[in-house]
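[1] Predicted model follows, preceded by the sequence.
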Amino acid sequence: MQDDATPTAAASDFEGARAAAEPDPGGPPALRLPFDMRAIGVEPLRTERMLLRPLAPSDADDVYEYQRLPEVLRYIPWVERDRTEGREHTEQRASSSRLADDGDAVFFAMVLAGEPSVADAARDRVIGDLMLRLGSAEHAQVEVGWVVHPDFQRRGLAAEGAAAVIAFAFERLGAHRVFAHLDARNAASAALCERLGMRHEGTIVEEEYADGEWSDTGIYGVLLREWPAARAQGA
C-alpha cells in the first residue's frame, strides 16, 4: 500500500538544515530554528514498521478513530468532539508546521505500513501521532508527546515512533533536553518514558482539574549527552 502524501518541495531547499553540524552535548544551547515541516514532507522519518510524515487534513478520518475514544481522552487534553469538530481539529493541527517561537508545535502522523486506512483502503493507516513542541528556544528544551489508537498499543509502535522523533529533536533540531508532561495516572505512558530512557524528574501535585477531579502531572526528561546510552538501552 502507498501513502498519499507526495512531497511538493525540492529536497535541496532543506540541505542546509540537514547538513548542520552535530550538536555539542556540553556546549551552549543552539537550536536550529526556524524549522519547517516541509523538510519532513520531502524526507519523512522511517522506522522499522512506520513512516512518520507531517500530519495532513486528509488524515482526519483515521485520527477520529482514536480521537473519539473515552480511554484516549481520559489522559490527554482533548475535549470530546463529533466527527465534524474532529476534522476541524485535525486540520488545525496539520496547519501547525513551523518551530520558531516558544509554544510552537509540529505533528508527525504515524503511518503503519500494510494497514489499510479507514477512509481509503489503498492508503496506509494513520494509527497515532507524535508531537514536538518548542518548550524554550533560549535553553534548547523540546517537549515530546504521543497518542496511539488502543488497537495498536502493546506492540512497541509508540516506542518506535517516539524514539525516532526524540532522535530527530536531538540530532536535527539540536535540543539539549527533551521532556514529556503526562497525566500521572497514565501508567502506560510513564512506562514508555522509562523505556525511552527518560528519567522521572518530578510530579506536580494536583496541577489540573478536569472531569470532576484533580490530576497530578508527571515530568520526564532526557539530555542530549544521555541519549546514546538511553537509545541503546531501549533498542
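    Structure's in. What do you need? Residues are numbered from 1 along each chain as shown.
[2] hey, let's count contacts and neighbours off CA atoms from now on
    Noted.
[3] any idea where the helices of the chain begin and end?
    15-18, 38-42, 60-67, 70-73, 83-94, 157-171, 187-195, 227-234 (DSSP state H).
[4] Put this next to the previous one:
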Amino acid sequence: MLTPTYPIRTERLILRPYTPDDLDALHAIQRLPEVTRYLYWEPRTRTESEKSLHTKMAQTRLLEEGQTLTLAAELATTGQLVGDGMLHWYSSRHRGAELGYVLHPDHHGHGYATEIGHALLALGFDGLDLHRIIGRLDARNHASTRVLEKLGMRREAHLVDNEFVKGEWASELVYAILRREWHPRH
C-alpha cells in the first residue's frame, strides 16, 4: 500500500492531489488537440474535464492493485498547474506498475515530465516496493520516448499496428525499468 505524504517536492515542482480549484487549469490542458494527439481520448469539454477532475481527486493513494495514483504538478515558484503524473498499480503479485504524465504544451521541453517521472519511480520503488515499472506510448510520440530514456528506462517492445485508436492503426512502444536498475542510480 502507498499513501504518500503531500506535497511531494522535486527540484522545481510540487506534486499534490488535485483540488476543485484546479478545474480551469486542467481544462486548459485537456481541451487541446496537441495534448490528446497520442492519448486514447479526444479533447474534452469543460464538463468532461470536470468529470475527469473528480476522478483524479479520488486518486490520492494506492491500497490495492488496479488503482491509480494521480498527482497534479505545479511550478514551485508560481503555483501554476503544468500537468500531472500517474502511477497505475497493475499487479501486486508481480509488483508491477505503469507510469504516465501529461503536460500543457507551454511547458514541454523544460524537463518537467522527467522530474515527474523520477518522483513516480521513487514512489513506486521506495514507497510501494515494486519490482518493475513500465511506460507505454504511441510510437510517434518522440518527446515522450526521450523522457522515458532519460529516466533510465529501456525499450522492450515495439508493437506494430497493435491498436485501432481514433480511426487509425497505431503502434505502441513499451519501456521498463527494474528496481535493481533504479536503485544503483539513485
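    Nice, thanks for sending it over. Small disclaimer: the values here were computed from a predicted structure and weren't measured.
[5] Dump the helices of structure 1 into a markdown table; add distance to E213 of structure 1 and mean neighbour count as well.
    Putting the helices of structure 1 into a markdown table (distance: least, C-alpha to C-alpha, whole Å; neighbours: other C-alpha atoms under 10 Å) gives the following:
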| stretch | distance to E213 of structure 1 | mean neighbour count |
| --- | --- | --- |
| helix 15-18 | 45 | 13 |
| helix 38-42 | 39 | 19 |
| helix 60-67 | 22 | 22 |
| helix 70-73 | 15 | 14 |
| helix 83-94 | 25 | 17 |
| helix 157-171 | 28 | 21 |
| helix 187-195 | 18 | 17 |
| helix 227-234 | 34 | 14 |
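[6] Tell me which of those helices approaches I127 of structure 1 most closely.
    Among these, helix 60-67 comes nearest to I127 of structure 1, with 7.0 Å by C-alpha to C-alpha.
[7] mean shift between that closest one and structure 2?
    Mean deviation of helix 60-67 of structure 1 relative to structure 2 after superposition (mean C-alpha distance after the TM-score superposition for structure 1): 1.1 Å.
[8] roughly how far is that helix from the heart of the chain?
    16 Å (C-alpha atoms, centre = their mean, to the nearest Å).
[9] for stretch 23-39 of structure 2, same thing?
    With C-alpha atoms, centre = their mean, you get 14 Å for stretch 23-39 of structure 2.
[10] Let me have the helices of structure 1 in TSV, adding distance to E138 of structure 1 as columns.
    As requested, those are exported to TSV (distance: least, C-alpha to C-alpha, whole Å):
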stretch	distance to E138 of structure 1
helix 15-18	19
helix 38-42	23
helix 60-67	33
helix 70-73	32
helix 83-94	24
helix 157-171	15
helix 187-195	24
helix 227-234	20
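[11] Which of the ones you listed sits closest to A113 of structure 1?
    Between A113 of structure 1 and the helices of structure 1, the tightest spacing by C-alpha to C-alpha is seen for helix 157-171, at 11.6 Å.
[12] so that closest one versus helix 227-234, what angle?
    Inter-element angle recorded for helix 157-171 of structure 1 and helix 227-234: 170 degrees (by axes from the mean of the first three to the mean of the last three C-alpha atoms, to 10 degrees).
[13] Structure 2: matching residues for helix 157-171 of structure 1?
    Here helix 157-171 of structure 1 aligns to structure 2 at residues 112-126, judged by TM-score structural alignment.
[14] what distance separates the matching stretch from the centre of its chain?
    9 Å.
[15] cool, and stretch 213-230 of structure 1?
    14 Å.
[16] repeat for stretch 132-152 of structure 2
    Per C-alpha atoms, centre = their mean, the centroid offset for stretch 132-152 of structure 2 relative to its chain is 11 Å.
[17] How about residues contacting that stretch?
    38-39, 95-100, 113-114, 117-118, 121, 124, 153-154, 158, 170-179, 182 (C-alpha atoms under 8 Å, 6 or more residues apart in numbering).
[18] and with 6 Å instead?
    38, 96-99, 114, 171-178 (C-alpha atoms under 6 Å, 6 or more residues apart in numbering).
[19] Most neighbours among the residues you listed, which one is it?
    In terms of neighbour count, A97 stands highest of the contacts of stretch 132-152 of structure 2 at 26 neighbours, by other C-alpha atoms under 10 Å.
[20] Which position in structure 1 pairs with that residue?
    Under TM-score structural alignment, A97 of structure 2 pairs with V142 in structure 1.
[21] For the residue in structure 1 sticking out farthest from the centre, give its distance to H181 of structure 1.
    Computed with C-alpha atoms, centre = their mean, the residue of structure 1 farthest from its C-alpha average is G212, at 28.3 Å. G212 of structure 1 sits at a distance of 21 Å from H181 of structure 1 (criterion: C-alpha to C-alpha, to the nearest Å).
[22] again with R154 of structure 1
    In terms of C-alpha to C-alpha, R154 of structure 1 sits 21 Å off from H181 of structure 1.
[23] Same question for V79 of structure 1.
    18 Å.
[24] Between these two, which is the more surrounded one?
    Set V79 of structure 1 next to H181 and count neighbours by other C-alpha under 10 Å: H181 wins out with 18 against 12.
[25] Give the aligned equivalent of the more buried one in structure 2.
    Per TM-score structural alignment, H181 of structure 1 is aligned with R136.
[26] With P54 of structure 1 instead?
    So, by TM-score structural alignment, P54 of structure 1 is matched to P17.
[27] okay, now the nearest residue to its match once chain neighbours are set aside: neighbour count?
    Closest residue in space to P17 of structure 2, ignoring its immediate chain neighbours: L71 at 5.1 Å, by C-alpha to C-alpha, 6 or more residues apart in numbering. Number of residues near L71 of structure 2 (other C-alpha under 10 Å) recorded here: 27.
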